[in-house]
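>>> Below is the sequence, then the predicted model.
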Amino acid sequence: MGKTVVILGAGWAGLPLAHKLLKYTLPKVKDLKVILVSPNTHFYWNLAAVRGVIPGTFTDNELFLPIQPGFARYPEASFQFLLGKASKIDPDSSTMEITQNDGNKSSLSYDQLVIATGSQILNEMPFKPVGTHEETLNALHSLQQQIKAATSIVIAGAGPTGVETAGEIAAHYGAEKEITLVVGGEHVLGSSTVQPSVRQIVEKDLRKLGVKLIHNAKVDISKASNIGDGDAAAQTTIKLSNATTLIADLYLPLFGIKLNTTFVPANLLDSTGSIILDKTMRVTGTKNIWGTGDVGNLEPKQVTVIDAMIVHLFSALDAVLTGKGEVKEYKLGKPMIFITMGKKYATGQIGGWKLWGLLVAYVKGRNIFVDTAKEYVEGRALRHAAM
């Protein structure tokens, strides 16, 4: 009887994991079959979306790469790509229900299941996939046109996405647009793992770029839709918790994420919607379900930790499927953050070490790694680790 591994999600974690299993485990387990389930025909290099929302900075082909061609080199019987989403999981019977993109439902059995379905921006902004490839592409094009037309933009949320988006738009348009960043606390990048010196550099650079910062305030009410029909929306009235009222052509709510875990049984989730994982990355209370990427509760929801998680989970699955070796505990990584605001301004840290801004600008700021996207999607390289 064959050994079937189902991977839900073809994003940063699920896609390379499928390649690793087919490249390294299949030669040892001849009856292995990997089934990759995703609603998207294309991989979205959304790491570069903070610049990609500006018209003309990247082409669609640089940001969106087809998934299936990279799997053509593996035996046809060993791989299957399903366009759809998991709508229900039954851990007791090792089966799930898949809702395909065409609306039809089907049942799928698995020997090992990996949940790597990721997350969305809370307000469904196209900085992450918002549905199918076509839906995400249309949403991105619409936002690009709104940003182009707007002369005043308010961004709420001062995490990495909000900070970089504000910096990128300001760096690209200069004084043409008035950019305001609403910061919920006393400083941008409010995570306790970010060094104060890194926050200070980011705020200093944002001000150099002409971004106005409003600290200790959160958005109370906004009446405008954020993604329209491609034209500039009517001016938006934005009320803040500090009794300030802002008026802008465009409002971008870039705070919070929504985990794609609604299909997971509630007893396997914590209060945030994250899947409860044990130290091996196995879903607690199950024998053959694993979680990785944003959906899990082990690491921050950041792409900087994905390489290590892929390497670990591959090793665990390889051990289980071959019956050789042991499933080891996952070792948490050091805090890492790399912030770029245009091609000139940048900073970051690894663990307790602050990075030289010019180095971050050179490595990331030039093109936000879009030149490496093809090899990543084709399963020939990870971002910072050996494939």
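Thanks, I have it.
>>> Please count neighbours and contacts with C-alpha atoms only from this point.
Will do.
>>> So residue 216: helix, strand or coil?
For residue 216, the secondary structure call by DSSP: H, G, I helix; E, B strand; the rest coil comes out as coil.
>>> Give me the helices and strands touching the helix or strand harbouring residue 6, please.
With the criterion set as DSSP states H and E, the secondary-structure element containing residue 6 is strand 3-8. The criterion is 3 or more Cα pairs under 8 Å, 6 or more residues apart in numbering; DSSP states H and E, and the helices and strands that strand 3-8 contacts are helix 14-20, strand 32-38, strand 112-115.
>>> same thing but 10 Å
With contacts taken as 3 or more Cα pairs under 10 Å, 6 or more residues apart in numbering; DSSP states H and E, strand 3-8 sits against helix 14-20, strand 32-38, strand 79-90, strand 105-109, strand 112-115, strand 289-291, helix 306-322.
>>> Got another one to weigh against that:
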Amino acid sequence: MTQTIVVLGGAYAGVSVAHRLFKYTKPQVKDLKVILVSKNSHFYWNMASVRAIVPDLLKEEQYSQPLEKGFAKYPADSFEFIVGSAEGVDVVDKTVKISTDNGTERVLNYDHLVLATGTRAVDNAVPWKSNGTHEQNAAIMTEIQGKIKTAKNIVVAGAGATGIEAAAELAFQYGKEKEVILLSGDSELLSGDSLASNVASELKKLGVQVRKSARVETTREAADGKIEVVLKNGEKLITDVYLPTMGMAPNTEYLPADLLTDRKFVDINEFYQAKGTKDVWAAGDIVWKPRGSFVLTDKQAAGVAKNIDLALKGKPPTVVKTLPMDAMMVATGRSRGVGRLGSVKVFSFMVYMMKGKTLGVERLPSYVDGSAY
């Protein structure tokens, strides 16, 4: 009898689980079938989005590659790829309602369900995340690159890791040629993380103008095409390009409310099962535990794949272990960075080598074809 695993989400977590099931479970569970559902037909390496916005630095294929090609080596009767989005989940009947990219609806039956639809930027003006289809993301990126190329003034709003890295990339590339302003709604960068002062120092070297306690209230496009940014204190800034990075929202609207936390993330136990369910699992930013992180996502996905493997073999799940300490790495341009492992600071050169040098784009092909796992 076929064991069907439905994986919702075609980014880091979902693709990792799907490949791992084929690599480690399929050899023993011969009747395994995996159905991968993704709104984006491509794997979008969103870690590189902060560099992709800078014109002529990265080719599209360096940060976006077709998913279906990476799974072509698996038997056709064991794998199905659906470009579409989840519209509803019934954990009693074990079904998922899918809206496909061609406008049709499908209902998928599952034995195990993996929730890996991640998060999206609250303001989707910039594809920091894969908020839409491949075609939509590509069009937005092209438009942003064109605006940045001719801009003299750029405002980046939000001083989390994404905002800091985006401002640093722009300042590193253009120097004094373009004015780059970073707005922090809080009184400190990175919400007051211990790296805040180090980040401020790096941005100052790059010439980024950092404005603290500068929360954006509204924005509007002026008649001349410029953007008017109104701060909460009433101050107005006029800019050629406005890049919002504030806030991430979980993509969980399709899920029953009783599976979610008060912040709308999936509520999980130590096995990364959705609480109150038996065969529903979750990994990646959709759980936000303890926060969204590339490294955490990889370990969570590996743990979920292992527990599904155990379940299919009639064995109990094991506790999913991630990192023994909180880690943060922030690239500040293409030569330096700021980071910590727990409370221990990491040398700038090490952050550059681990992250800032390439933002990991050379690893994309191995994630798409599964050789990374």
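Great, that's in hand. On a predicted model such as this, the values are computed, not experimentally measured, just so you know.
>>> For the two chains, what TM-score is obtained?
Remark: TM-score between the superposed chains equals 0.96 [TM-score structural alignment, normalised by the length of structure 2]; 371 aligned residues with a Cα RMSD of 1.5 Å.
>>> okay, the helices and strands packed on strand 3-8 of structure 1 in a markdown table with distance to residue 129 of structure 1 and mean neighbour count next?
As requested, the helices and strands packed on strand 3-8 of structure 1 are exported to a markdown table (distance: least, Cα to Cα, whole Å; neighbours: other Cα atoms under 10 Å):
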| stretch | distance to residue 129 of structure 1 | mean neighbour count |
| --- | --- | --- |
| helix 14-20 | 14 | 24 |
| strand 32-38 | 11 | 23 |
| strand 79-90 | 13 | 18 |
| strand 105-109 | 22 | 14 |
| strand 112-115 | 17 | 24 |
| strand 289-291 | 19 | 26 |
| helix 306-322 | 17 | 20 |
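>>> quick one: which of those is nearest residue 265 of structure 1?
The minimum distance between residue 265 of structure 1 and the helices and strands packed on strand 3-8 of structure 1 falls on strand 79-90, with 7.0 Å, by Cα to Cα.
>>> picking up where we left off before, the strand holding residue 6 of structure 1: average distance to aligned residues in structure 2?
Taken over the aligned residues, the distance from strand 3-8 of structure 1 to structure 2 averages 0.3 Å (mean Cα distance after the TM-score superposition for structure 1).
>>> Pull the contacting residues for the residue sitting nearest the centre point of structure 2.
Ranked by distance to the mean C-alpha position of structure 2 (Cα atoms, centre = their mean), the top residue is residue 129 at 5.1 Å. Residues counted as contacts of residue 129 of structure 2 (Cα atoms under 10 Å, 6 or more residues apart in numbering) are 11, 44, 45, 46, 47, 49, 118, 119, 120, 121, 137, 248.
>>> Of the residues you listed, which belong to strands?
Judged by DSSP state E, strands contain the following of the contacts of residue 129 of structure 2: 44, 119, 120, 121, 248.
>>> Closest one of those residues to residue 91 of structure 2?
Distance ranking of those against residue 91 of structure 2, using Cα to Cα, places residue 119 first at 21.5 Å.
>>> Show me where structure 2 has its helices.
Assigned by DSSP state H, structure 2 shows helices spanning 12-20, 49-52, 60-63, 67-70, 134-150, 161-174, 196-206, 294-312, 348-351, 364-369.
>>> mind putting the ones you listed in TSV, distance to residue 244 of structure 2 included?
Formatted as TSV, the entries for the helices of structure 2 read as follows, by distance: least, Cα to Cα, whole Å:
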stretch	distance to residue 244 of structure 2
helix 12-20	23
helix 49-52	12
helix 60-63	21
helix 67-70	28
helix 134-150	12
helix 161-174	8
helix 196-206	18
helix 294-312	21
helix 348-351	25
helix 364-369	26
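>>> so which of these gets nearest residue 230 of structure 2?
Among the helices of structure 2, helix 161-174 comes nearest to residue 230 of structure 2, with 18.0 Å by Cα to Cα.
>>> Just give me the mean distance for that closest one relative to structure 1.
Aligned to structure 1 and superposed, helix 161-174 of structure 2 gives a mean residue distance of 0.3 Å (mean Cα distance after the TM-score superposition for structure 1).
>>> now for that helix, which elements pack on it?
helix 49-52, strand 153-157, strand 179-183, helix 196-206, strand 209-211, strand 241-244, strand 327-331.
>>> Could I get the contacts of residue 129 of structure 2 in TSV, plus columns for neighbour count and distance to residue 327 of structure 2?
Written out in TSV, the entries for the contacts of residue 129 of structure 2 read as follows (neighbours: other Cα atoms under 10 Å; distance: Cα to Cα, whole Å):
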residue	neighbour count	distance to residue 327 of structure 2
11	25	21
44	28	23
45	23	20
46	19	19
47	18	16
49	22	21
118	31	20
119	22	20
120	20	22
121	19	22
137	21	29
248	16	19
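>>> Go through the residues you listed and name the one nearest residue 177 of structure 2.
For the contacts of residue 129 of structure 2, the residue nearest residue 177 of structure 2 by Cα to Cα is residue 49; the value is 21.6 Å.
>>> distance of the closest one from residue 348 of structure 2?
Taking Cα to Cα, to the nearest Å as the measure, residue 49 of structure 2 falls 21 Å from residue 348 of structure 2.
>>> How about residue 294 of structure 2?
As defined by Cα to Cα, residue 294 of structure 2 lies at a distance of 19 Å from residue 348 of structure 2.
>>> between these two, who's got more neighbours?
residue 348 (22 against 14; other Cα atoms under 10 Å).
>>> Can you tell me the closest non-neighbouring residue to the more buried one?
Among residues not flanking residue 348 of structure 2 along the chain, residue 337 sits closest, at 4.8 Å (Cα to Cα, 6 or more residues apart in numbering).
>>> That neighbour pairs with which position in structure 1?
Taking TM-score structural alignment, residue 337 of structure 2 has residue 346 as its aligned residue in structure 1.
>>> re the thing from before, pull the distance from the strand holding residue 6 of structure 1 to the chain's centre.
Here the centre of strand 3-8 of structure 1 is set off from its chain's centre by 22 Å, with Cα atoms, centre = their mean, to the nearest Å.
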